[in-house]
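Asks: Fold the following.
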Amino acid sequence: MRQPATAVALACAILAASVIAVWRGPSIAPGAPTAPDTPGGILGPDVLDVADFGLGEILEGDGPPLERFAPDAFPAAPEPVGVDDIPAPAGGPVDFRRYPTPDEVVAFTDQLAAARPDLVEVFEIGRSWQDRPVRAIRVANEALGDPLDRRPAMVIDAQHHARELISGQVALYNLWWLVHFYGTDPLVTHLLDTRVVYIVPIVNPDGAAIALADYQAIRKTANPTCCDDDGDGRYDEDATSGYGYGTDDVTVYTFDQAWADAHPDNPFQGDWRSHLLKQPERAGRFTGALGGPRQRIAPRDQDGDGRSEEDQRGGTDPNRNYDWFWDQGVADLRSDAFRGPAVWSEPEVVAMRDFLAEIETLATSVSYHSGIDLILYPWAYSTSAELPDAPMYELLTRKGSQLTEVNGFDGSIRTWIARGLYGAAGSSVDYIYGHLGAFAMAPETYGGSSLTRIERLGTTGVFSAGQSTAFGFNPRQEDILASTDRWNRFSLYLLAATPNVELNGLAVDGDDVVVTLGNDGVLPVTLAATVSLAGGGEREAVTAEPLHAGQVALRFARADLAPTGNRLRVVATLAVGTRPHTVESAEWTFSLLQDGTVRLDAGRVRPWVDLSVPFGGWWAGDAWNAEKYRCPPGRTCPPQIFATPPVTPNPAVPTLTPFPSATPTPASDPPTATPDGRAVGRAFLPALHAPGR
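Replies: Sure thing, here's the model as predicted:
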């Protein structure tokens, strides 16, 4: 995070004067030990010690808000570097240089759909408690390739949790990138020609609107009937207002003069606590954290009971409301991780459930969050349940650590959720992996300091420190692109890894017709190919082992086939350990000509392409298995998952030599049908760096 500015402006003096007027608390001699009878110790009752709370309590919100901790409690995120040339739209409702409202996101997606109706279709999959649309955007080239409902699918969602603004920006940037670079970037073009992507940029639009305008720390939905927080028989009648993004909570600290003079810009360094002369005291909430006028935000007692903000809006944690061990979730309605009054109680979550159920070919899923920098994968509900695909998760997320070491950030740490972060029953990632059988991940895209600004009163030892939950969970607006670009790389990698099967070649070889099939994604599929026979019936060939990013040649006796009207049907089944299911099906028809060749009558032949090239290979090397990439800070390092990358192309079944992606060619003698000439021949991503740079 950028160093907060030091100011002696009139506004600062007015603020400090107002604070000093209400100052109270015992004096403490510089360097003196904390007196046993000092309430709250040297930091006093208004500033808490982060060591007294668990990581889960802080991130989930069961602990105090970030503003209540010392200014140095949370490490600053790295200063972004080398980000000046990151592409972004210019102007418009979403430009990735500020956090848009849900209405602006609707306008942005409408604009994309209007500009590229050939690629983009917008669906309203549900309505929120406050009647906002929950939208899904489908991105694919429908005119080229198989019907969309038979293509492998990936789902990207974000902002289950209201205050995690950057997560929605990551999903929107994924969307914009795919649409903007289709037709000019070979990787993007190939992916949208062969796969279908669904993006839900804001699962919780009510919460998003509240976080921006009224209460930046809100995590939950705006369920108006679930939660009487203060037990007075009324709901949400005393909620925070006016404390949205761009405001902060200010605390005043008084240091001895020598320390203040030695650290005029930032006194919160080293053993700063020993230089306090008074216990810190909160001055209240103020506007102006992003610049502009500073005005105090007065707390309001809206129900006249003598208390303020004791009955917040909503709500239910939507990422604890899915039907995956929901009954083991948090039942305390005052908790920010409250599971809800019933499973599927939230319309936003029901919208996601019904939407996901319609995607029969769902292969991969990414649900973006924020609050810390981690790549998370199942299980969230258990530290000990069997994880059938643990090696594949390890390999994919290890590559994620490599891809996210960019723009000044270290590579993101990867971990099994319950082992490396906290336990969470009823989560979307567990539901999608466990119930729907798709490879699902939930990256936490950003975590930083809650500190917004430090201001000194003239040349005195009095400093005011502003803090904000929103700044701890989200980068400053000028740094949004550094994070969206970083995680776009991971999204593209997972989309490329999503299995996709093509007919790479169809030719006569002696007495056989040779069908060459290729999976250009690295996630494993088993293939079942059936060919109609001249005398009726079908003949089936099934791959013996899952196919990763490679080809297989299947042979059918030419004598069994008819001169015309032969139908080839291929079904690809995702080789996932929870629920194997069809992720792609395709059909072709062909004829056998008298000159001994084969003619493709329906469907197309595409050359096999190596999609690993833009990412520097499918897998990260051993250097990315260092503890810094798999051990979350402040936690016991989870048990290491050992994984050996599958050889690509897979040698367990008969395969043909893969062709270099720079000059892809058909896998056999050229078929009569002309293959689609699009190729993936250049690296989209900048050169990858060595770990730990």
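
Asks: C-alpha from now on. contacts and neighbour counts both.
Replies: Will do.

Asks: Strands along the stretch 151-300 of the chain, start to end?
Replies: 153-158, 196-200, 248-254, 281-286, 296-297 (DSSP state E, counting those that start in this stretch).

Asks: can I get these in a markdown table with mean neighbour count and distance to residue 525?
Replies: Shown next, in a markdown table, are those (neighbours: other Cα atoms under 10 Å; distance: least, Cα to Cα, whole Å):
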| stretch | mean neighbour count | distance to residue 525 |
| --- | --- | --- |
| strand 153-158 | 26 | 14 |
| strand 196-200 | 25 | 17 |
| strand 248-254 | 25 | 51 |
| strand 281-286 | 20 | 55 |
| strand 296-297 | 16 | 57 |
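
Asks: Would you do the same for the sequence below? I want to compare the two.
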Amino acid sequence: MRIPLPPPLRPARGRRPRTAALLTLVVALALTLTLGAQATAAPGGSRPGAGSGAEDTRTYEVRGVSSAAQRSALALQGGVAIDAVHDHSVTITADRATVRRLERLGYLLEELPAGNPAAADGAAALSTPSAYHSYSQTMAAVNSLVSRYPDLMSSRVIGTSYEGRSIVAVKISDNVRTDENEPEILFTHNMHAREHLTTEMALYLLNEFATQYGRDARLTQLLNTREVWVIPSVNPDGKVYDQDSGVFRNWRKNRQPNSGSRYIGTDINRNFAYHWGCCGGSSGSTSSATYRGSGPESAPETRVVTNFVRGRVVGGRQQIRAHIDFHSYSELILWPYGYTYNDTAPGLDADARNAYATVGRQMAASNGYRPQQSSDLYVTDGSINDWMWGSQGIWSYTFEMYPRSSSGGGFYPPGSVIDRETARNREAVLILMDHADCMYDAIGKPALCAS
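Replies: Sure, this is the predicted structure:
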């Protein structure tokens, strides 16, 4: 089917088990320390103004933050969202009020330059909005590929955003019009508005599947025995807001108003209905970049994804076996759980954890990312990875794409790196597709797939 272009807008883990009490104590103690803070997203705002009452924002390095407990403690300060993690510091984007509050608490912040003349790897210049496909251009590219490869690709509108834009899923399979009894793999992109490189990743995958089917033997075999789904933009309203004015606005959340508040938006990746708001890994403040919403699945975009995934249960069995949620930046491969530091937890036993880690490390060996459990960075709750695994039994990873640090352009790397950095994940994607029929094969326990 042809996807409609956008309508007019409506007005406006650590390695040691920890009990909950111990985690609370660790976080409380960490709050009293003089720490360096990690990168945070602006509380509802953007440098040119977010239309939500937020102040002007800047990017900062917070020094002296080294452990997951310290990073989690920092994230509790007004719902600070961490942009990037380094060995002994983090990068955040914050408004002046947040900066003053963190400094009063003893955090050491250094403002980073507003823009770098060149990326760390020598790329010519930082990106402009036009370097990336807009939402409209993305939909046009999807329409074009589906039209050119109708025997391999189909697309459907699986729901709409708050402002009424289509959220699209593209199916890729050798028998695309038939719902075959084959393992399904889902790739989701652009959950956070400003992470435009992830939409480019979606378009790269669609183009690669289309053009290399029948040419690349390995890819062809995988598409003959798998069904693939690609959602290029989970957050189209946020993408349009961040990009289409011609100036990046550093926007993270969706564009849903919050009742009784001047602040707009919910962090979709804190809005999923698995341990939602449980563990200090999200914020209850509407001004926060990690605002978890008024309730689980309160964001329409979250419901679109979860309803689609639930709809893939056929005969009582979830057909989607594996999933990657693409984000940027930091060059990481993450797996569940995010809500607890423990390596294992209810629903995630040692075998499952080992399978996650083994496949994660295989993928990381192919793209140079760092593999780790999500909570090794800091605690998050209500995330898509935890929901996919804990609720649906889907093997779910997050890829944090290029760059490794803000010096490479942060959320807006040069357009000149798009081709290189999307192709960089080709092998990792094929590795996951290959394992999707039985992830336990990776640890030599295929019998567990029958249980």
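
Asks: circling back to that earlier point, same list (the strands of the stretch 151-300 of structure 1) but as TSV, adding distance to residue 62 of structure 1.
Replies: Below are these laid out as TSV (distance: least, Cα to Cα, whole Å):
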stretch	distance to residue 62 of structure 1
strand 153-158	22
strand 196-200	27
strand 248-254	19
strand 281-286	21
strand 296-297	24
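
Asks: Of those strands, which is nearest residue 372 of structure 1?
Replies: Nearest of these to residue 372 of structure 1, taken as Cα to Cα: strand 153-158 at 15.0 Å.

Asks: residues in contact with the closest one?
Replies: Residues outside strand 153-158 of structure 1 that contact it (Cα atoms under 8 Å, 6 or more residues apart in numbering) are 167-168, 170-171, 195-203, 359, 361-369, 495, 498, 583.

Asks: thinking again about what came up before, residue 438 of structure 1: which of the strands of the stretch 151-300 of structure 1 is closest?
Replies: From those, taking Cα to Cα, the stretch that ends up closest is strand 153-158, at 9.0 Å.

Asks: Which residue numbers in structure 2 does that closest one align to?
Replies: Strand 153-158 of structure 1 lines up with residues 184-189 of structure 2 when matched by TM-score structural alignment.

Asks: The matching stretch: how far from the chain's middle?
Replies: 12 Å (Cα atoms, centre = their mean, to the nearest Å).

Asks: got it, and stretch 204-224 of structure 2?
Replies: With Cα atoms, centre = their mean, you get 24 Å for stretch 204-224 of structure 2.

Asks: What range does it cover in structure 1?
Replies: Under TM-score structural alignment, the match for stretch 204-224 of structure 2 is residues 173-193.

Asks: Buried ones in that stretch, by neighbour count?
Replies: 173-180, 182, 185-193 (16 or more other Cα atoms under 10 Å).

Asks: returning to that earlier point: tell me which of the strands of the stretch 151-300 of structure 1 lies nearest to residue 67 of structure 1.
Replies: strand 248-254 (6.3 Å).

Asks: before we move on, the earlier item: how close does the match of strand 153-158 of structure 1 sit to structure 1?
Replies: Following the fit onto structure 1, the mean deviation recorded for stretch 184-189 of structure 2 is 0.4 Å by mean Cα distance after the TM-score superposition for structure 1.

Asks: Which strands or helices does whatever helix or strand residue 90 of structure 2 lives in pack on?
Replies: Secondary-structure element containing residue 90 of structure 2, defined by DSSP states H and E: strand 89-95. Strand 89-95 of structure 2 sits against strand 57-63, strand 82-85, with contacts defined as 3 or more Cα pairs under 8 Å, 6 or more residues apart in numbering; DSSP states H and E.

Asks: Can you tell me which of these is nearest to residue 102 of structure 2?
Replies: That would be strand 57-63 among these, by Cα to Cα, at 9.5 Å.

Asks: Just the angle for that closest one relative to strand 89-95, thanks.
Replies: If you take axes from the mean of the first three to the mean of the last three Cα atoms, to 10 degrees, strand 57-63 of structure 2 sits at 150 degrees to strand 89-95.

Asks: so what's the closest residue to residue 368 of structure 2 other than its chain neighbours up against?
Replies: Excluding its sequence neighbours, the residue lying closest to residue 368 of structure 2 (Cα to Cα, 6 or more residues apart in numbering) is residue 331, at 7.6 Å. Shown in contact with residue 331 of structure 2 (Cα under 8 Å, 6+ apart): 368-370, 399-404.
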